[in-house]
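[1] here is a sequence with its predicted model. Questions after.
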Amino acid sequence: MNAVALGFDRTLLELKMYSREKEAVFFSFLFPILMLALFSVIFGDEMEAGGSQMSAAEYFLPGMISAGILLTSFQTMAMSVAAERDDGTLKRLRSTPMPPVSYFLGKVGLVVTTALAQQVLLLAVARFAFGVELPDTADRWFTFAWVFGLGAFAGTVLGTAYSSLATARTIGAVVVAPMLILQFISGVYFAFTDIPSWLQHIASIFPLKWIAQGMRSAFFPDQLASMEMAGAWEHGRTALVLGGWAVAGLVLCVLTFKWFKRGTT
């Protein structure tokens, strides 16, 4: 219980520090919301998907939700953990009586809080600013919930493991470049069927494609499932892939996490 209480305190501290990092707040929290607003203003009601007319906000919303999940989990964790390792924060924390689990609970609390706040704001903007009809059945909200949960957990553990690949000075480029590429090939900014098939197969290896497909199944009409690679929403495969990445990320965290900067003890 003491570790949990300390984890809650650590969460509050993490949120306070996160709110002071204007670049992190913009690129991981506000970026999907601003992109949705930008696409909605530029394209208006001119989008067509599977023979159906829809507004740009309706079309791009699942993709922006998906990108937001990985930005607030994977990108936030990778960059913050790398920075704390290099500036000695992790080394100092390791020498305190605080249980290591409390540190990780604080990071999980940061991701959960920011990701949920981002999704609420994103959905509110879509609904009240651009008139997007949100899911009206419990099963669609359930799909949204489990895809969100699995995606956020996978992004959190993978981001923590990924932080070991670079220093605080280089982690930005190491994280942002792959994230941008994945967004372009995973159906976030373009219809997935418009992407060359060889890029579709590459995207299918990574979580973002499956988060985006899961979110489309929650927000798009069922007839648009024909636009997916397999012609179906594939909820079972989506859960399997995201769950597999979550387990793999957790194992990588255990094997690769370091409290100290390279070359120090």
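    That came in fine, so what should we check first?

[2] switch to C-alpha atoms for all contacts and neighbour counts from now on
    Will do.

[3] strands along the stretch 1-150 of the chain, start to end?
    Remark: strands assigned in the stretch 1-150 of the chain by DSSP state E, counting those that start in this stretch are 47-49, 52-54.

[4] turn those into a markdown table, including distance to Pro62 and mean neighbour count.
    Formatted as a markdown table, those follow (distance: least, CA to CA, whole Å; neighbours: other CA atoms under 10 Å):
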| stretch | distance to Pro62 | mean neighbour count |
| --- | --- | --- |
| strand 47-49 | 13 | 14 |
| strand 52-54 | 13 | 13 |
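
[5] would you mind telling me which of those is nearest Phe192?
    Among these, strand 47-49 comes nearest to Phe192, with 10.8 Å by CA to CA.

[6] what helices or strands is the closest one leaning on?
    strand 52-54, helix 56-70 (3 or more CA pairs under 8 Å, 6 or more residues apart in numbering; DSSP states H and E).

[7] residue nearest the centroid of the chain?
    Leu70 (1.6 Å; CA atoms, centre = their mean).

[8] got a list of what it touches?
    The contact partners of Leu70, taken as CA atoms under 8 Å, 6 or more residues apart in numbering, are 151-152, 155, 208.

[9] A further structure is provided below for comparison with the first:
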Amino acid sequence: MIETLRLGAARGLIDFRHTLTNALDLWGYFFPSFGLLITLFFMGDAHVPGTTFSLGASTLPSSIGMLVAFGGLITMAQYLIVDREDGTLLRAKATPHGMNGYLIGKVVAVGGMTLLSVLIVLVPGTFLVDGLRIDAGGLLTLLWLLPLAVVATLPLGAAIGSLFDNSRAFGLVMLPLFGIVAISGIFYPLGAMPGWLQAIGQSFPIYWLGLGMRSVFLPDAYASVELGGSWRHLETFGVLGLWAVLGLTLAPVLLRRMARRESGSAVAARRERIMSSMAR
């Protein structure tokens, strides 16, 4: 197990360094961060409806929660799909502890790039909005929130990625995810939405990650505009914990099934389909 962790971490650091030298990969990671900064800029002096609280100050921590969620859900799934197409997963399967090392490596690489994406939003964002703060209580919240966010999203991303063998089909997942973001209180307070949308939004981890991050970076007075009038740390821990259990239950089963189906002929067939579609 220790050897698997060591090899997986080493592989993840190699992938991380490779990503930092690939302009296309960097653009894919950082484009959402730049988009969020532009959104914060145009929010200007807007306020949360019915309050004097800055809408930008509320949106910035929420966006950080969204970036963490997307890093686990979308990026992890995309990696699996692409590596399945080009045969990387097949090669990993053929080596001792290859699949476990592969997954550990992706956790390290995706986690590192997600952290950079967060810093790209957080550092300049603090100059664009007023009202952010972090104290000892916020730091303690961050210490349990970030690991729980990783466990609640990365296995789910792996499970989603294992369901697709074609990167083009992944677009079918993106639209629902953006819809979930729209009703998760990231850019507009969930309390201002109809009750049935509030119920749907609270059933997904993105809302709770946004709420948790707001509790880290905003004064306690901001909690008055949240549902229930508090930061609801216990509920945040509980919901994210349930999603973590679901992901950790589904991901190993789906990944083992996917690995069993991987073969040289399957990879060749996928390449043939890609070449045929490009030739049309």
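    Great, that's in hand. Just so it is clear, the structure is predicted and the values come from calculations on it, not from any experiment.

[10] before we move on, back to that, put together JSON lines for the strands of the stretch 1-150 of the first structure, with distance to Leu110 of the first structure on each row.
    Formatted as JSON lines, these follow (distance: least, CA to CA, whole Å):
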{"stretch": "strand 47-49", "distance to Leu110 of the first structure": "35"}
{"stretch": "strand 52-54", "distance to Leu110 of the first structure": "35"}
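
[11] and Glu133 of the first structure, which of those strands is closest to it?
    strand 52-54 (10.9 Å).

[12] what's in contact with the closest one?
    Counting contacts by CA under 8 Å, 6+ apart, the residues outside strand 52-54 of the first structure that touch it are 45-48.

[13] among the helices and strands packed on strand 47-49 of the first structure, which is the most enclosed?
    helix 56-70 (a mean of 27; mean count of other CA atoms under 10 Å).

[14] where exactly do the helices run in the stretch 101-250 of the second structure?
    Per DSSP state H, counting those that start in this stretch, the stretch 101-250 of the second structure carries helices over the ranges 136-161, 171-182, 195-201, 205-217, 233-261.

[15] among those, which is nearest Arg17 of the second structure?
    Closest to Arg17 of the second structure of those, according to CA to CA: helix 136-161, at 20.1 Å.

[16] the first structure: matching residues for that closest one?
    Mapped onto the first structure using TM-score structural alignment, helix 136-161 of the second structure spans residues 138-163.

[17] quick one: buried residues of the matching stretch?
    140-141, 143-144, 147-163 (16 or more other CA atoms under 10 Å).

[18] same thing with stretch 226-233 of the second structure?
    Within stretch 226-233 of the second structure, the residues that count as buried by 16+ other CA under 10 Å are 226, 231-232.

[19] what's the answer for stretch 201-217 of the first structure, then?
    203-204, 207-217.

[20] how about a markdown table for those residues, with distance to Lys16 of the first structure added?
    Supplementary listing: these in a markdown table, determined by distance: CA to CA, whole Å:
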| residue | distance to Lys16 of the first structure |
| --- | --- |
| Ala203 | 35 |
| Ser204 | 36 |
| Pro207 | 29 |
| Leu208 | 28 |
| Lys209 | 32 |
| Trp210 | 32 |
| Ile211 | 28 |
| Ala212 | 30 |
| Gln213 | 33 |
| Gly214 | 32 |
| Met215 | 30 |
| Arg216 | 33 |
| Ser217 | 35 |
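
[21] out of those residues, flag the one nearest to Val101 of the first structure.
    Of all these, Val101 of the first structure sits closest to Pro207, with 25.6 Å by CA to CA.

[22] relative to Ala57 of the second structure, how far out is the aligned partner of the closest one in the second structure?
    Matched by TM-score structural alignment, Pro207 of the first structure corresponds to Pro205 in the second structure. Here the distance between Pro205 of the second structure and Ala57 of the second structure works out to 21 Å (CA to CA, to the nearest Å).

[23] equivalent analysis for Met76 of the second structure, please.
    Computed as CA to CA, the Met76 of the second structure to Ala57 of the second structure distance reads 29 Å.

[24] ok, now how distant is Ala268 of the second structure from Met278 of the second structure?
    Ala268 of the second structure is 15 Å from Met278 of the second structure, by CA to CA.

[25] same deal with Leu5 of the second structure?
    From Leu5 of the second structure across to Met278 of the second structure, the span is 39 Å (CA to CA).

[26] more neighbours, those two?
    Comparing Leu5 of the second structure with Met278 by other CA atoms under 10 Å, the one with more neighbours is Leu5, at 17 against 8.

[27] list the contacts for Phe164 of the second structure?
    81, 170.

[28] hmm, I typed the wrong one, I wanted Leu13 of the second structure.
    Taking CA under 8 Å, 6+ apart, one finds 105, 108-109 in contact with Leu13 of the second structure.
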